[in-house]
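> Build me a model:
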Amino acid sequence: MKLGFGLYRHMLDDAHFAFARQCGATHIVVHMCDYFRGNDQTTRADQPVGDGSGWGIAEGRVWAVDELVAIRDAMAHHDLIFYAVENFDPALWSDILFGGPRRDAQMEGVKQLIRNVGAAGIQVFGYNFSLAGVAGRVTSNGARGGAPSVGLDGLNTVTQSPVPASMAWNMVVDPAAEGVRATVPAEALWANLQWFLDRILPVAEEAGVRMAAHPDDPPLPMVRQQPRLVYQPHLYQRLLDLGSSRANALEFCVGTVAEMAEGDVYETVARHARQGTIAYVHLRNVRGRVPHYHETFIDEGDIDVPRVIELLREAEFDGVVIPDHAPQMSCGAPWHAGMAFAMGYLNALIRPGIATPPSRVVETRP
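Got it, this is the predicted structure:
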């Protein structure tokens, strides 16, 4: 098991690489589709957008091999491995998601991107086959000591309003489009995913890349009048059953699974770890389930994190674990402090030779 760190594209510099290595990371997961919206570290893609307008205009870029290799080599100077790319640019595959008329042409760009990722020696591509993306979350001071963190406080205007025709996922893909997206039937969304996997898995196998699917966050059956794919734990298996290939894998988000209305997060971790279908793990802690939950510091929520790590160890999981979100702390570098706390906690749990602390008793929630 390896400790990793997630960075957005605007963070791909020596200062952030050094910070990740100082925190104990050996591997990096990069959000190449950058949702950065401000001039400081406090405005990030894991924070909600109050008006639901999205995180900017998508570029639709197919990253070239030499660009990815340059990033890989810059990380290597800090003894870091470029392990995974996370998230397609919505403009690159909006018609694939919605079943639109340009999906065949878009598929060629997606295939080329996966070939380029493999040629650069990157092992995993994480994705979220989601029409509405992350929407409706709010910030509260719900973590220990009043630290700000994100969560869901019931269904709000953003979660229930329709997706504008100009948008896919969380970004604008066609600024000129007017009106709203028609609701896609749930089975049509699954059919779109099958179409995608049928075409991308052979390319990924040849490129040596695992396609790793993230569950829906927030895990509700409908968000912004569009259906969701993986909003219950058993739906992860339905996704895997669509393509019998090692390239068809999971970006396993422990926090999102714990937020789901049904299911047991530990059983779900154990099942997929034993299957060998987890490419890498997002690990955060939360309190509550949909439609009312909020994220916490990694040691204080409903999830028994040492138990999760032990289940991964028992299954001989050899992939990467990253903290995906962390509450911000009251100091001059709130993001850095929050992430350093989470990294230190995880580093102590997964490092060889350090005993895993006993699992704590967590009250079972109805």
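
> drop to CA atoms for contacts and neighbour counts, all remaining ones
OK.

> The strand or helix carrying Leu152 - contacts with which helices or strands?
Leu152 is part of strand 149-153 when elements are defined by DSSP states H and E. For strand 149-153, the helices and strands in contact under the criterion 3 or more C-alpha pairs under 8 Å, 6 or more residues apart in numbering; DSSP states H and E are strand 138-140, strand 292-296.

> packing partners for the shortest one?
Spelled out, that is strand 138-140. Under the contact rule (3+ C-alpha pairs under 8 Å, 6+ apart), strand 138-140 is packed against strand 149-153.

> 10 Å instead?
The criterion is 3 or more C-alpha pairs under 10 Å, 6 or more residues apart in numbering; DSSP states H and E, and the helices and strands that strand 138-140 contacts are strand 149-153, strand 292-296.

> now the ones you listed as a markdown table including distance to Trp335?
Listed next are the helices and strands packed on strand 138-140 as a markdown table, based on distance: least, C-alpha to C-alpha, whole Å:
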| stretch | distance to Trp335 |
| --- | --- |
| strand 149-153 | 11 |
| strand 292-296 | 14 |
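
> okay, those in JSON lines with mean neighbour count and distance to Leu3 next?
Shown next, in JSON lines, are the helices and strands packed on strand 138-140 (neighbours: other C-alpha atoms under 10 Å; distance: least, C-alpha to C-alpha, whole Å):
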{"stretch": "strand 149-153", "mean neighbour count": "23", "distance to Leu3": "23"}
{"stretch": "strand 292-296", "mean neighbour count": "23", "distance to Leu3": "20"}
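
> And this one, please, so the two structures can be compared:
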Amino acid sequence: MREDIYILLNEIDNHTEAFESSPIQEEEIKRWKQAVSAKIQAHSAAGSARIEKNFPSGNHTPTEEDSTAVDSARTRKLSWKHYAAAAAVLVFLAGAFCTPIRQRVYAESQKLLYNLAIFLGITGDISSYQTVVEQSFTKNGITVVLHDVIWDDDTLLVSYTAFLGDDADPALNEDNFDIHPQIRMNGEVLSRGSGGSVHHSMGKPSFNSRYTFDIPSATSLSGAQKMELVFYMDNPEASSSSFPIRLGSLEFTVSPDALRADTKNVALNVPATLPDGTLITFQSYAGNPISQKVKYVTEGRAHYLNYTIILKGKDNLGNMVELYTTHYEYDDNGNGKGEMVNDSYIDTYTIATEASSITLTPYAANNSVLYSDTGYMSEEDIFYPIGDSFTIFLR
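From the prediction side, this is the model:
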């Protein structure tokens, strides 16, 4: 992380115990939210490090009895995927960039810091797409608070915070405390894969998380649907093959209709070819104030696909757009399909609401180079173009 982030944190006064209670106005909350999100984006774009844990995606369908019910957390090496995420700044921004915050106001600002708009770096008003939950449970000294949920067609996004209480297992600490949510509907596991990030408050017992579930089987649904998040935790004193501990669950009702109505869908049919001859076709684009996505297919050799594919470019207003693959699967014939999303630290809201076109170029990197330990290499050194630029018209 860049030195200026540490300087910023050192300058922040986050001692709130001396603040008095004071009523809070809705307009003030809105201004704080916009200011905090803007600051996060500014610092995110300024560096090249990221404080977060990334959870792997997978096609395994977990059950409570299955020891592989939830994939273990691991840190991914793809430094190109995101820009500097000063996770610690999330905890302190309310005190740093607002007028002195009193105790009651401070509590409200903490909720704002943990919602999906902040995690996604969106400065616009996305309240019509959010389902605010703010429900919690406590078990064995661990409290989990589910903040909000957004249903984005084949994706469900959630934000939650886990707290380690004084009466929690003393074996738990910052390094081994991992909570894994599972999404269900009507008692059935809904997601075929999931991934997320954990922003840990330095020296604090709280872990702020954003999680994304792939729910393609739910794209045909509309209207309000009742879902359940079940939270599991790895046993810190057991082997990696042991059963996860079920902490508890929270239910909520969410609808995809509002965001689906504001989604722009464009057919593409744009070809590209990898160095090994694998043909890629970018089939379609879907964009809304929450995300921009591109779906693609590969023909043959999908079993041996050894490349990471991205799309890079700008919209007509000069906003950067960079899409990376979030999940990829293939059939027995070697034909694959994948979905790419715009980088979460690029303001998707501005692109969706103001831009009239996006121009993208496909790039690829050999995974043997991308995951090698040969030292630092820039994105330009690793990724090279595999096809012509193409333009997507949004209006």
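
> where does the TM-score land?
Here the TM-score for the pair of chains, by TM-score structural alignment, normalised by the length of structure 1, is 0.26; 172 aligned residues with a C-alpha RMSD of 7.2 Å.

> helix or strand right after the strand holding Leu152 of structure 1?
Proceeding N to C from strand 149-153 of structure 1, the next assigned helix or strand is helix 157-160, under DSSP H and E.

> Show me which residues of that following helix are buried.
Neighbour-count burial for helix 157-160 of structure 1 flags 158-159 (criterion: 16 or more other C-alpha atoms under 10 Å).

> wait, isn't Asn347 of structure 1 in contact with Leu3?
Yes: contact status for Asn347 of structure 1 versus Leu3: in contact at 6.7 Å, counting by C-alpha atoms under 10 Å.

> The two: which is more packed in?
When Asn347 of structure 1 and Leu3 are compared for neighbours, Leu3 comes out ahead with 24 against 19, by other C-alpha atoms under 10 Å.

> Which strands and helices lie in contact with the strand or helix carrying the more buried one?
Take DSSP H and E as the rule and Leu3 of structure 1 turns out to sit in strand 2-8. Packed against strand 2-8 of structure 1 by the contact rule (3+ C-alpha pairs under 10 Å, 6+ apart) you find helix 14-22, strand 27-31, strand 81-86, strand 278-282, strand 320-322, helix 334-350.

> what sits up against the fifth one?
The set of residues external to strand 320-322 of structure 1 that reach it, using C-alpha atoms under 10 Å, 6 or more residues apart in numbering, is 1-6, 25-29, 83-84, 252-253, 278-284, 309, 312, 342-343, 346-347, 350.

> ok, now with 6 Å
Residues from elsewhere that reach strand 320-322 of structure 1, judged by C-alpha atoms under 6 Å, 6 or more residues apart in numbering: 2-5, 280-282.

> can you check the third one too?
Residues outside strand 81-86 of structure 1 that contact it (C-alpha under 6 Å, 6+ apart) are 27-31, 72, 122-127.

> Next one: Arg271 of structure 1 from Ala168 of structure 1, what distance?
To Ala168 of structure 1, Arg271 of structure 1 is 32 Å away according to C-alpha to C-alpha, to the nearest Å.

> So which bits of stretch 107-122 of structure 1 are buried?
By 16+ other C-alpha under 10 Å, the buried positions in stretch 107-122 of structure 1 come out as 107, 109-122.

> Show me the strands in the stretch 101-250 of structure 1, by range?
Taking DSSP state E, counting those that start in this stretch as the criterion, the stretch 101-250 of structure 1 contains strands spanning 124-127, 138-140, 149-153, 167-168, 171-172, 210-213, 222-223, 226-227, 248-253.

> With the stretch 101-250 of structure 2 instead?
Going by DSSP E, counting those that start in this stretch, the stretch 101-250 of structure 2 shows strands at 131-139, 142-152, 155-164, 179-185, 188-189, 193-200, 206-214, 225-233, 245-254.

> so who does the closest residue in space to Tyr296 of structure 2 that isn't next to it in sequence touch?
Closest residue to Tyr296 of structure 2 apart from its sequence neighbours, by C-alpha to C-alpha, 6 or more residues apart in numbering: Phe282 at 4.2 Å. For Phe282 of structure 2, the contact set (C-alpha under 6 Å, 6+ apart) comprises 269-270, 295-296.
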